[in-house]
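Peer 1: Predicted model follows, preceded by the sequence.
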Amino acid sequence: MNYFRDGLVWLNDPLNWTNPGGLFDRLQEHLVITFWAVLIGCAIGLPLGIWLGHRGRGGGVVITVANLTRAVPTLALLTILPLTPIGFGKLPVILALAVFAVPPLLANAYTGLRSVDPETKDAAIGMGLSGGQLLRRVELPLAVPYLASGLRTAAVQVVATATLATFVNGGGLGQIITAGFGLGINVGGNQIVAGGIAVVLLALLVEAVFAGVERLVTPRPLRTVRRRRVARPVTST
């Protein structure tokens, strides 16, 4: 059997989209989970990263938090939280995914604030700007591309990882895949492939949308500077 071809046929059946528990319902659940997880991650990671970057301290804290959260297995956290008073459902999934959204948001916010040219900050302070004004008028506008990049990375990671929500009755596109496994590979193989294709396409769409947003919020001079930094060869000392 050509499971990939059969998966595309399954996706082209309108009933698989409109039936209760079909792709439309699961896609909506997936997007809701992703939205709230990324929002909570932003509420934690961005303020902390901006504050540490503005103070010029806490680089070790940022690295430690990022490494600790990445070291925790996703599936382990998803299975532990439902065993707490939180219970099963979407809430433990959202909280678990928010943990994995924090590292890129925190790291990019910190990097963005620390990447501001010290001479630019000295000039702003020389003009009489206070610490808060320096942050709002100089550092944050120049760090916007980094903040957008962190948001883009977090959103794509959460979209991909939210597929595991099905293991704790959290809904999402993963339900399509597990339902296919429940039917057996010979009967539900097309549904398994269709669910995987749907997740991949959604992740690529989110990547493309946030890449466009990142480009829009990055001023043209900063785009040139960032391209030069990326193109510059790294030499060992």
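Peer 2: Great, that's in hand. The structure displayed is predicted, hence computed values, not measured ones. Residues are numbered from 1 along each chain as shown.
Peer 1: only C-alpha atoms for contact and neighbour calcs from this point on.
Peer 2: Fine.
Peer 1: ok, Leu164 touching Ile176?
Peer 2: No. If you go by Cα atoms under 8 Å, Leu164 and Ile176 don't touch, sitting 11.3 Å apart.
Peer 1: Which residue of those two possesses the greater neighbour count?
Peer 2: Ile176 (27 against 21; other Cα atoms under 10 Å).
Peer 1: Let me see the contact set for the residue nearest the centre of the chain.
Peer 2: In the chain, the centroid-proximal residue (Cα atoms, centre = their mean) is Ala154; its distance is 1.8 Å. Contacts for Ala154 (Cα atoms under 8 Å, 6 or more residues apart in numbering) come out as Val38, Phe100, Ala101, Val102, Pro104, Leu105.
Peer 1: Can you name every helix or strand that the helix or strand hosting Gly189 contacts?
Peer 2: In this structure, Gly189 is located in helix 185-217 according to DSSP states H and E. For helix 185-217, the packing partners by 3 or more Cα pairs under 8 Å, 6 or more residues apart in numbering; DSSP states H and E come out as helix 3-11, helix 140-161, helix 174-183.
Peer 1: ok, now with 10 Å
Peer 2: Under the contact definition 3 or more Cα pairs under 10 Å, 6 or more residues apart in numbering; DSSP states H and E, helix 185-217 sits against helix 3-11, helix 23-55, helix 140-161, helix 174-183.
Peer 1: and here's the other structure:
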Amino acid sequence: MIFLDTWAYLTDWSHWQGDDGLLQLLVQQLLLSVTALAIAVAAGLPVALWLGHLGRGGFLAINISNVGRAVPTFALLALLVTADFPGVTTFGPYGRAGLATLIALALFALPPIITNAYVAVREVPADVRQAADGMGMTGLQKFTRVELPLALPLVMSGVRLALVQVWATATIAALVAGPGLGRVITDGFFRSNYAKGIAGAVVVAVVALLLELLAGTVQRAVDPTPAGPSRSRGRGPSTPARTVDQAAEPVGS
């Protein structure tokens, strides 16, 4: 009966309309997630790429990222909303405690972005770097023409992971009376209207899947490695391939 009621809730167009409708709340959460991701990319990506190019600061970058992963996002949000700044002030289209929510989500998105970007540049093969030096490229030319194109797939992997994580975590905004689909979930379970709460969770899950597919398509589009039979057996030596978990310890050592 719960699943039937959930399906009935989702297929009733009246639940998608209005300021508190699913469609409006979906747009609010999407705006919140994309903005937080943009802030994280703008703040963390240039630093991580440059550190990777220099080959320095790896221990600091990886370990700061690991510390960031250990901090609960809701705990950070609770601290921000209880402080004088940013507090719970309404922040434009982001609603009540919008600035606090954006800061918490942006910090949550930083670890995968920083770690993947740093590892991606460091994993560019040494012989490729030497070939670029032999061609007389400057440091900037080597970074923009050689290192960055080869690093892009793994960089995009970090952004992709951050996007899905931030979207799913953005539901916590409802716990401080903020915008997003979390309001449907919390209100549904608070009022014992389980169909409503599960419906909100289903929408979050479906959109997360769509964002994953979209980001995966972009990641494949920026991959400079030609597609071929070898790709099915694994990446070639000219493409960064180690995962973040595999690379975190060696980079910092």
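Peer 2: Received, thanks. Note that the structure is a prediction, hence the values are computed from the model and not measured.
Peer 1: Would you give the TM-score for this superposition?
Peer 2: Their TM-score after superposition, calculated using TM-score structural alignment, normalised by the length of structure 1, is reported as 0.91; 228 aligned residues with a Cα RMSD of 1.9 Å.
Peer 1: picking up where we left off before, which pair of the contacts of Ala154 of structure 1 spans the longest distance?
Peer 2: Farthest pair in the contacts of Ala154 of structure 1 (Cα to Cα) is Val38 and Pro104. Separation: 10.8 Å.
Peer 1: shared neighbours of these two, which are they?
Peer 2: Common neighbours of Val38 of structure 1 and Pro104 (criterion: Cα atoms under 10 Å, 6 or more residues apart in numbering): Gly45, Leu151, Arg152, Ala154, Ala155, Gln157.
Peer 1: related to what we said a few turns ago, identify the residue of structure 2 aligned to the residue nearest to the centre of structure 1.
Peer 2: When structure 2 is aligned by TM-score structural alignment, Ala154 of structure 1 is paired with Ala162.
Peer 1: What distance do you get for that match to Ala215 of structure 2?
Peer 2: Distance from Ala162 of structure 2 to Ala215 of structure 2, counting by Cα to Cα, to the nearest Å: 10 Å.
Peer 1: Check which residues of stretch 192-210 of structure 1 are buried.
Peer 2: Using 16 or more other Cα atoms under 10 Å as the test for burial, stretch 192-210 of structure 1 gives 192-199, 202-203, 206-207, 210.
Peer 1: Export those residues to a markdown table and append columns for distance to Thr34 of structure 1.
Peer 2: What follows is those, written out as a markdown table (distance: Cα to Cα, whole Å):
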| residue | distance to Thr34 of structure 1 |
| --- | --- |
| Ile192 | 21 |
| Val193 | 22 |
| Ala194 | 20 |
| Gly195 | 17 |
| Gly196 | 17 |
| Ile197 | 18 |
| Ala198 | 15 |
| Val199 | 12 |
| Leu202 | 11 |
| Ala203 | 11 |
| Val206 | 11 |
| Glu207 | 13 |
| Phe210 | 14 |
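Peer 1: any idea which of those is the one closest to Asp13 of structure 1?
Peer 2: Nearest to Asp13 of structure 1 among those, with distances taken as Cα to Cα, is Ala194, at 11.0 Å.
Peer 1: helix/strand/coil for the residue mapped onto Asn19 of structure 1 from structure 2?
Peer 2: Aligning on TM-score structural alignment places Asn19 of structure 1 opposite Gly18 in structure 2. Assigned by DSSP: H, G, I helix; E, B strand; the rest coil, the conformation of Gly18 of structure 2 is coil.
Peer 1: Check Pro85 of structure 1 too.
Peer 2: Classification of Pro85 of structure 1 using three-state DSSP returns coil.
Peer 1: for Phe88 of structure 1, same thing?
Peer 2: Recorded secondary structure, Phe88 of structure 1: coil (three-state DSSP).
Peer 1: which residues touch it?
Peer 2: Phe88 of structure 1 sits next to Leu78, Thr79, Leu81, Pro82, Phe167, Val168, Asn169, Gly170 when contact means Cα under 10 Å, 6+ apart.
Peer 1: repeat for Thr171 of structure 2
Peer 2: Per Cα under 10 Å, 6+ apart, neighbours of Thr171 of structure 2: 29, 32-33, 178-186, 200-201, 204.
Peer 1: Quick check: the aligned residue for it in structure 1?
Peer 2: Residue mapping for Thr171 of structure 2 onto structure 1 gives Thr163, with TM-score structural alignment as the criterion.
Peer 1: same check, this time on Ala126 of structure 2
Peer 2: Residue correspondence to structure 1 (TM-score structural alignment): Ala126 of structure 2 is matched to Pro118.
Peer 1: What of Ile103 of structure 2?
Peer 2: Match for Ile103 of structure 2 (TM-score structural alignment): Leu95.
Peer 1: What of Gly182 of structure 2?
Peer 2: For Gly182 of structure 2, the residue aligned by TM-score structural alignment is Gly174.
Peer 1: Assign a three-state SS to the closest residue to its match other than its chain neighbours, would you?
Peer 2: Ranked by Cα to Cα, 6 or more residues apart in numbering and with sequence neighbours excluded, the top spatial neighbour of Gly174 of structure 1 is Thr163, at 4.4 Å. At Thr163 of structure 1 the chain is in helix, as set by three-state DSSP.
Peer 1: who touches the closest residue to Thr153 of structure 1 other than its chain neighbours in this structure?
Peer 2: Sequence neighbours aside, Pro104 is the residue nearest to Thr153 of structure 1 in space, at 6.5 Å (criterion: Cα to Cα, 6+ apart). Residues near Pro104 of structure 1 by Cα under 10 Å, 6+ apart: 41-42, 45-46, 49, 62, 66, 110, 146-147, 149-155, 157.
Peer 1: Comparing the host helix or strand of Pro104 of structure 1 with structure 2, how large is the average distance?
Peer 2: Assigned by DSSP H and E, Pro104 of structure 1 belongs to helix 90-114. For helix 90-114 of structure 1, the mean deviation from structure 2 after alignment is 0.7 Å (mean Cα distance after the TM-score superposition for structure 1).
Peer 1: Heading C-terminal from that helix, find the next helix or strand.
Peer 2: For helix 90-114 of structure 1, the succeeding helix or strand toward the C-terminus, using DSSP H and E, is helix 118-126.
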